[in-house]
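Asks: fold the stuff below for me.
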Amino acid sequence: MRWRGRRQSSNIDDRRGRGRRRSPAGGGGIRIPVSGRRGGLGGLVLIVVIVVVAGALGIDPVRLLSGGPATVSAPPAQSPARDDATTQFVATVLAETEDVWNAIFAEAGGDYPEPTLVLFEGQVRSACGFAGAASGPFYCPADSRLYIDLQFFDELARRFNASGDFAQAYVIAHEVGHHVQNVIGVLPEFNRMRRQMSRTEANAMSVRVELQADCFAGVWGYHTAQRGLLERGDLREALNAATQIGDDTIQRRTQGFIVPESFSHGTAEQRRTWFARGFETGRLDACDTFNARV
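Replies: Model prediction:
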């Protein structure tokens, strides 16, 4: 990926070096919860149809669904980012996502509230609770922030056999995809409805949420490619990363067998397919994972 010398985002909160906190027992809340009672899924299907149709018609889906961008509490003062190559890279990728999503939202008549990327070491406290580096990168809808311990990129290459700068960019773009879902109302609606879902139903719907974030990452990749920023092999890196972090791939690697009803992010094939769909089309209406066979 041709990223050097390009604009870097100022929406970076570097919390590295602030010391490590011990996570309280049972703390977290960093993943979309999957517990709850049994219930229907029609409301979420309807809201995604509204998003897709409104976007296709050039109507602002943000205001249509939620009356405006998500409101969050005032964030704490940000710390300046360190000046190292990896930090510069993630700041550049974040800037590229800002450029793409600002343009997409503007075309639909809306404004894109840019998220902040929090860099941490070991453990971090977010509005969703405490999280450790072992949990991997995550998005917290309660504060509209992305969180990542940059050591994850080393683990991505070493443990998951997914190296390359565009594999890393895919990870960031996927979390930004969750932010887009939060802004247009998909995550809030899912979090409301999950209270009436069984664990199995919520897992199944979580897969569709994650696959849409993969597709949104692919949409970003499409527009990045159109700007001439991708190099030979970049797409292969992203598709390999999507494959290596599929639920089935991870379960086979860690426990030797798979449990499909426990999947919450999607299989390797599903993740690869939906990223590719966004990358090939560059359209949000191609990312309707809620009304398609996944």
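Asks: when you work out contacts or count neighbours from here on, use the C-alpha atoms and nothing else.
Replies: Noted.
Asks: show me where the stretch 151-294 of the chain has its helices.
Replies: For the stretch 151-294 of the chain, helices defined by DSSP state H, counting those that start in this stretch occupy the ranges 151-158, 165-184, 186-193, 199-226, 234-244, 247-255, 268-281.
Asks: and those as a markdown table, adding mean neighbour count and distance to residue 33?
Replies: Formatted as a markdown table, the helices of the stretch 151-294 of the chain follow (neighbours: other CA atoms under 10 Å; distance: least, CA to CA, whole Å):
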| stretch | mean neighbour count | distance to residue 33 |
| --- | --- | --- |
| helix 151-158 | 16 | 22 |
| helix 165-184 | 24 | 14 |
| helix 186-193 | 18 | 8 |
| helix 199-226 | 25 | 8 |
| helix 234-244 | 22 | 22 |
| helix 247-255 | 16 | 17 |
| helix 268-281 | 22 | 20 |
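Asks: of all these, which lies closest to residue 61?
Replies: For those, the distance to residue 61 is smallest for helix 165-184, at 6.2 Å, taking CA to CA.
Asks: name the residues that touch the closest one?
Replies: Outside of helix 165-184, the residues within contact range by CA atoms under 8 Å, 6 or more residues apart in numbering are 1, 51, 61-62, 65-66, 69-70, 90, 93-94, 97, 113, 115, 137-139, 141, 144-146, 153, 187-188, 210, 212-214, 216-217, 220, 234-235, 237-241.
Asks: and for stretch 277-292?
Replies: Contacts of stretch 277-292 (CA under 8 Å, 6+ apart): 44-45, 48-49, 52-53, 55-56, 208-209, 211-212, 214-223, 274.
Asks: second input sequence below; structure requested for side-by-side comparison:
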Amino acid sequence: MRWEFGRRSTNIEDRRGMRPSRGVVGGGLGALLLALLVALLGGDPSMVLNQSPVYDSPAQVAPAPPQDDQAAAFVSTVLGYTEDTWSQIFREKGSKYVEPKLVLFSGVVNSGCGTAQASMGPFYCPLDQKVYLDMSFYNDMQRRLGAGGDFAYAYVIAHEVGHHVQNLLGISDQVQSMQRRVSKTQANQLSVRLELQADCFAGVWANRTHQAQQILEKGDVEEALNAAAAIGDDRLQKQAQGYAVPDSFTHGTSAQRVRWFTQGIKTGDVNQCNTFEATTL
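Replies: Model prediction:
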């Protein structure tokens, strides 16, 4: 991926090494474990943690990352690409894109959705409109999932920003409202559709950003597809327990995640990402 000369976003909070202020971990350890299943690579932890906003101490002002931090530079550049691309898409539709913040943390962090641990993976909190990322997750992607590569890492950020787009469009609120009125299995099915749409939005971002900035190199798309396949519910459950339980899926199968990212990157059209009206996922 060509990113070294891209514009760096200033919407980065570097909380690495900062200790979170005291606060009740939403629902205790059991809630965190459940949040891990719901929020792995893109879920909405507020659905599980469900508590009042808790923020870091006002005395702890998160600085911008050091200029010579290559990993942070990569993240801020990818975020900058998402800002430019989604701003253009929103302008085309006659509206204004509100840029999210991206919080870098290590170990544990306070968010508007509660206290979260790095083991939950990256997540988006709609209550404070921030993406949270412990970059050790990228090491886990490479070592445990075999899904390394800079564009695979960019896909992770783009997926989370996809949830921000859903939040701005009111899709997330509609889904949560429907989930409160249906069974657990049906609620999970709605979550799958929400996640697959975020995958499709990530693909749209890749398409449109490449058109404008020529960021893709040979093998990049394959990296993203490999990452999407690696985090399918069926694959993760089989790795963890030897079998899959479809009714418990919250993010979609490997094949579904690959399909919807591919749909986005091929078309570059958000109108092609309506997973909620798709008869086949």
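Asks: for the helices of the stretch 151-294 of the first structure, give me JSON lines that also has distance to residue 12 of the first structure.
Replies: Listed next are these as JSON lines, based on distance: least, CA to CA, whole Å:
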{"stretch": "helix 151-158", "distance to residue 12 of the first structure": "17"}
{"stretch": "helix 165-184", "distance to residue 12 of the first structure": "13"}
{"stretch": "helix 186-193", "distance to residue 12 of the first structure": "23"}
{"stretch": "helix 199-226", "distance to residue 12 of the first structure": "19"}
{"stretch": "helix 234-244", "distance to residue 12 of the first structure": "23"}
{"stretch": "helix 247-255", "distance to residue 12 of the first structure": "30"}
{"stretch": "helix 268-281", "distance to residue 12 of the first structure": "25"}
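Asks: any idea which of those helices gets closest to residue 119 of the first structure?
Replies: Across the helices of the stretch 151-294 of the first structure, closest to residue 119 of the first structure is helix 151-158 (CA to CA), at 10.2 Å.
Asks: so stretch 176-191 of the first structure corresponds to what in the second structure?
Replies: Stretch 176-191 of the first structure corresponds to residues 161-176 of the second structure when matched by TM-score structural alignment.
Asks: what do you get for stretch 130-143 of the first structure?
Replies: Under TM-score structural alignment, the match for stretch 130-143 of the first structure is residues 115-128.
Asks: from one end of the matching stretch to the other, what's the distance?
Replies: End-to-end distance for stretch 115-128 of the second structure: 13 Å, by CA to CA, to the nearest Å.
Asks: figure out which of the helices of the stretch 151-294 of the first structure is closest to residue 81 of the first structure.
Replies: helix 151-158 (15.5 Å).
Asks: and the closest one, how far from the second structure on average?
Replies: Its aligned residues in the second structure lie a mean 0.4 Å from helix 151-158 of the first structure after superposition (mean CA distance after the TM-score superposition for the first structure).
Asks: ok and that helix relative to helix 234-244, angle-wise?
Replies: 90 degrees (axes from the mean of the first three to the mean of the last three CA atoms, to 10 degrees).
Asks: would you point out which residue is most central in the second structure?
Replies: residue 160 (2.2 Å; CA atoms, centre = their mean).
Asks: any idea how far that one is from residue 275 of the second structure?
Replies: 17 Å.
Asks: for residue 79 of the second structure, same thing?
Replies: 25 Å.
Asks: looking at the two, which is more packed in?
Replies: residue 79 (26 against 20; other CA atoms under 10 Å).
Asks: grab the nearest non-local neighbour of the more buried one.
Replies: Of all residues not flanking residue 79 of the second structure in the chain, residue 9 sits nearest, at 6.0 Å (CA to CA, 6 or more residues apart in numbering).
Asks: where does that neighbour sit: helix, strand or coil?
Replies: Three-state call for residue 9 of the second structure (DSSP: H, G, I helix; E, B strand; the rest coil): coil.
Asks: which one in the first structure is aligned with it?
Replies: So, by TM-score structural alignment, residue 9 of the second structure is matched to residue 9.
Asks: ditto for residue 220 of the second structure
Replies: Aligned partner of residue 220 of the second structure by TM-score structural alignment: residue 234.
Asks: my read: that match touches residue 163, true?
Replies: No - using CA atoms under 8 Å, residue 234 of the first structure makes no contact with residue 163, being 10.4 Å away.
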